[in-house]
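1. All I have is the shape, not the residue letters:
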């Protein structure tokens, strides 16, 4: 009886593993050359190899994602700085273009030689009163109006200089503008008035009065034209400087826009790469979780079959009718099956 039992148990010692494989996946039984225990060990070993490979892949993917996110952050910072630079350049260009327009508004007002306001006229006859018909009066009026003319233009020139230096302060901070003043003017030369101070003949006074008026007008026009010419020269120079600055700034702006386009393309590429890699990582993790559940299911089945077979053996082991020899055999096979379970269920997996 003990020999038959020993033979029977030897033949059935892997039946519990076989039943577990049938429950888990019948297709595994197609390879009859491999024992059930080895088949389980192959599954576990393949699972462990897969886990190590997946772990390496996940580590590399996480490193790549981290690197791409750092690159994306750097690109975003670069885009921010480039946008600030572009805005600053656009403001400078707008300022230069506005200054070019403003330069044209710098105009020189012509002095008015109002000689008549220095003399008192007869409202009926329309001529200068006798008391004002004097050489000294004419000469004094001439020099006073000349001085007023100089002061009138000097004030405008000072304002213009300040405007030019303000306009070009950003573009050419070290430029200085100085008008040539003290221009040569025509001296006064009266036809009459070499004798008495008082004009006795109205016609003689009127001739000298006209000479004073004409000389003042001539000097005024000459000085005005000269200052206008100088001002136009400064304007053209200022426009040239500002236009050169505009050209340089626009070229810088073009380069900034080119770099912005490159960085934005880099951002889009990084976002797309990160998205693809994160999807790939998520899919890989999902597949692994599915595989993990599959191996856990196998272990659960193995545990159930192990419990079933051990329960049967223990029932027979402790049965009253079981002989001592058979009890010893049942005990030994319980130990064999326990060792089997430790080998195939005890394998670590993640």
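-> Alright, I've got the coordinates. Given the structure is predicted, the values throughout are model-derived calculations rather than measurements.

2. okay, CA-based contacts and neighbour counts for the rest of this
-> Noted.

3. For residue 245, see how far away residue 251 is.
-> From residue 251 across to residue 245, the span is 10 Å (Cα to Cα, to the nearest Å).

4. no wait, residue 95
-> For residue 95, the distance to residue 245 - Cα to Cα - is 11 Å.

5. The two: which is more packed in?
-> residue 245 (19 against 16; other Cα atoms under 10 Å).

6. what secondary structure does that one sit in?
-> Of the three states, residue 245 takes helix under DSSP: H, G, I helix; E, B strand; the rest coil.

7. Return the distance of it relative to residue 3.
-> From residue 245 to residue 3 the distance is 109 Å (Cα to Cα).

8. next one: residue 343
-> To residue 3, residue 343 is 27 Å away according to Cα to Cα.

9. Counting neighbours, what do you get for residue 263?
-> 20.

10. before we go on, here's another structure to hold up against the first:
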């Protein structure tokens, strides 16, 4: 019964659009608690206080729902159709992380997880709970324990079958399903992801200092960004794909099955001048339904002004000048910084 049910479960998951479905136990990641505590003790989490607040669950998923006996780990591809690093050479344009150029993946992945969970209940009973990355679940470690892939030197999960362009989701269940073998590390001596990082955010392979990571700085960090890091951010205005884009295993990347992950044309390489002029209503209208909406106009325009300051384009100086008295202190500070950067020699 167990093996047959699992085979049908995998078939159903693939039919839903997931690229892989594997199973582990909630207690299969005993190393997570110590690694998380070391990360927090080093202060690498920056302003992400929620990582510390719920570390008892994130460090031990067996505590999240003690009745659970199996964790179904799933990966869904969002592989881009073009090289996401190309836009970095267009200094008057903004670079938005691939995953944020269209619909918010939380909504799409969770709906698939819920459909799969309902199918499982109908087939075998039991109880289920579904999680995307908003819950205190160590998806990457569980993904490796389940055999989806392994955590690479950039700390993200990658696979020999689909590279590293994938969202992760999980279904916890009280059913006792046959577990898969954990995946081994296949990074070898490769350092591509570490060497390309613009801000040197990796103090060592497999370790990330979020305080230096552009994804953290543009999304999670509130207030002004440290001046020494602003110039390194280039024109990245929401997230950063550098370490993912250079991974050699992406030669096996699988095309995204959901067209709603395909980049909206207006978000592939948007003009910095237009973005800087957004008010709150304009920001919400442009980014409705995308992950970008959650950071708000002020933090986003702050990022745009850093990109303008890095553009070397003197014609953008006037755009920044117009925001030097913005009501938001971080926006005004970024505007003044950009104006100074673009001042005539």
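-> Right, received. Where do you want to start? Fair warning: this is a prediction, and the values are worked out from it, not measured in the lab.

11. tm score of chain vs chain?
-> In this superposition the chains share a TM-score of 0.21, using TM-score structural alignment, normalised by the length of structure 2; 103 aligned residues with a Cα RMSD of 5.3 Å.

12. ok, then the element right after whatever helix or strand residue 252 of structure 1 lives in?
-> Per DSSP states H and E: residue 252 of structure 1 is located in helix 202-317. Proceeding N to C from helix 202-317 of structure 1, the next assigned helix or strand is helix 324-344, under DSSP H and E.

13. does residue 172 of structure 2 count as helix, strand or coil?
-> strand.

14. From residue 317 of structure 2, how far out is it?
-> 52 Å.

15. quick one: which of the two has more around it?
-> residue 172 (26 against 23).

16. Would you check that residue 334 of structure 1 makes contact with residue 312?
-> No - using Cα atoms under 8 Å, residue 334 of structure 1 is not in contact with residue 312; the gap is 9.9 Å.

17. Tell me which of the two has more neighbours.
-> Neighbours were counted for residue 334 of structure 1 and for residue 312 using other Cα under 10 Å; residue 334 has more, 20 against 13.

18. Please report how far that one lies from residue 317 of structure 1.
-> From residue 334 of structure 1 to residue 317 of structure 1 the distance is 9 Å (Cα to Cα).

19. cool, residue 67 of structure 1 as well?
-> Applying Cα to Cα, the value for residue 67 of structure 1 to residue 317 of structure 1 is 63 Å.

20. Of those two, give the one with the bigger neighbour count.
-> residue 317 (21 against 14).

21. Need the nearest residue in space to the more buried one, chain neighbours excluded.
-> Excluding its sequence neighbours, the residue lying closest to residue 317 of structure 1 (Cα to Cα, 6 or more residues apart in numbering) is residue 327, at 5.1 Å.

22. That neighbour: how many residues sit nearby?
-> Going by other Cα under 10 Å, the residues that sit close to residue 327 of structure 1 add up to 20.

23. Roughly how far does residue 44 of structure 1 sit from residue 327 of structure 1?
-> Between residue 44 of structure 1 and residue 327 of structure 1 the distance is 33 Å, computed by Cα to Cα.

24. The helix holding residue 252 of structure 1 - contacts with which helices or strands?
-> Where contact means 3 or more Cα pairs under 8 Å, 6 or more residues apart in numbering; DSSP states H and E, helix 202-317 of structure 1 is packed against helix 15-24, helix 36-103, helix 135-167, helix 324-344.

25. tell me the contacts of residue 64 of structure 1?
-> Shown in contact with residue 64 of structure 1 (Cα atoms under 8 Å, 6 or more residues apart in numbering): no residues.

26. Distance of it relative to residue 54 of structure 1?
-> Residue 64 of structure 1 is 15 Å from residue 54 of structure 1, by Cα to Cα.

27. got it, and residue 6 of structure 1?
-> Applying Cα to Cα to residue 6 of structure 1 and residue 54 of structure 1 gives a distance of 45 Å.

28. Could you give the number of residues near residue 259 of structure 1?
-> By other Cα under 10 Å, the burial measure for residue 259 of structure 1, its neighbour count, is 15.

29. Correct me if wrong: residue 317 of structure 1 contacts residue 324.
-> No - in this structure, residue 317 of structure 1 is not within contact of residue 324 by Cα under 8 Å, at 9.2 Å.

30. Can you name the residues that contact the residue lying closest to residue 209 of structure 1 once chain neighbours are set aside?
-> Among residues not flanking residue 209 of structure 1 along the chain, residue 138 sits closest, at 6.8 Å (Cα to Cα, 6+ apart). With contact set as Cα under 8 Å, 6+ apart, residue 138 of structure 1 has these partners: 208, 209, 212.

31. Count the residues that sit near residue 329 of structure 2.
-> Quick note: residue 329 of structure 2 (other Cα under 10 Å) scores 15 neighbours.

32. residues contacting residue 63 of structure 1?
-> Contacts of residue 63 of structure 1 (Cα under 8 Å, 6+ apart): none.

33. If anything else comes up later, I'll come back, but that's it for now.
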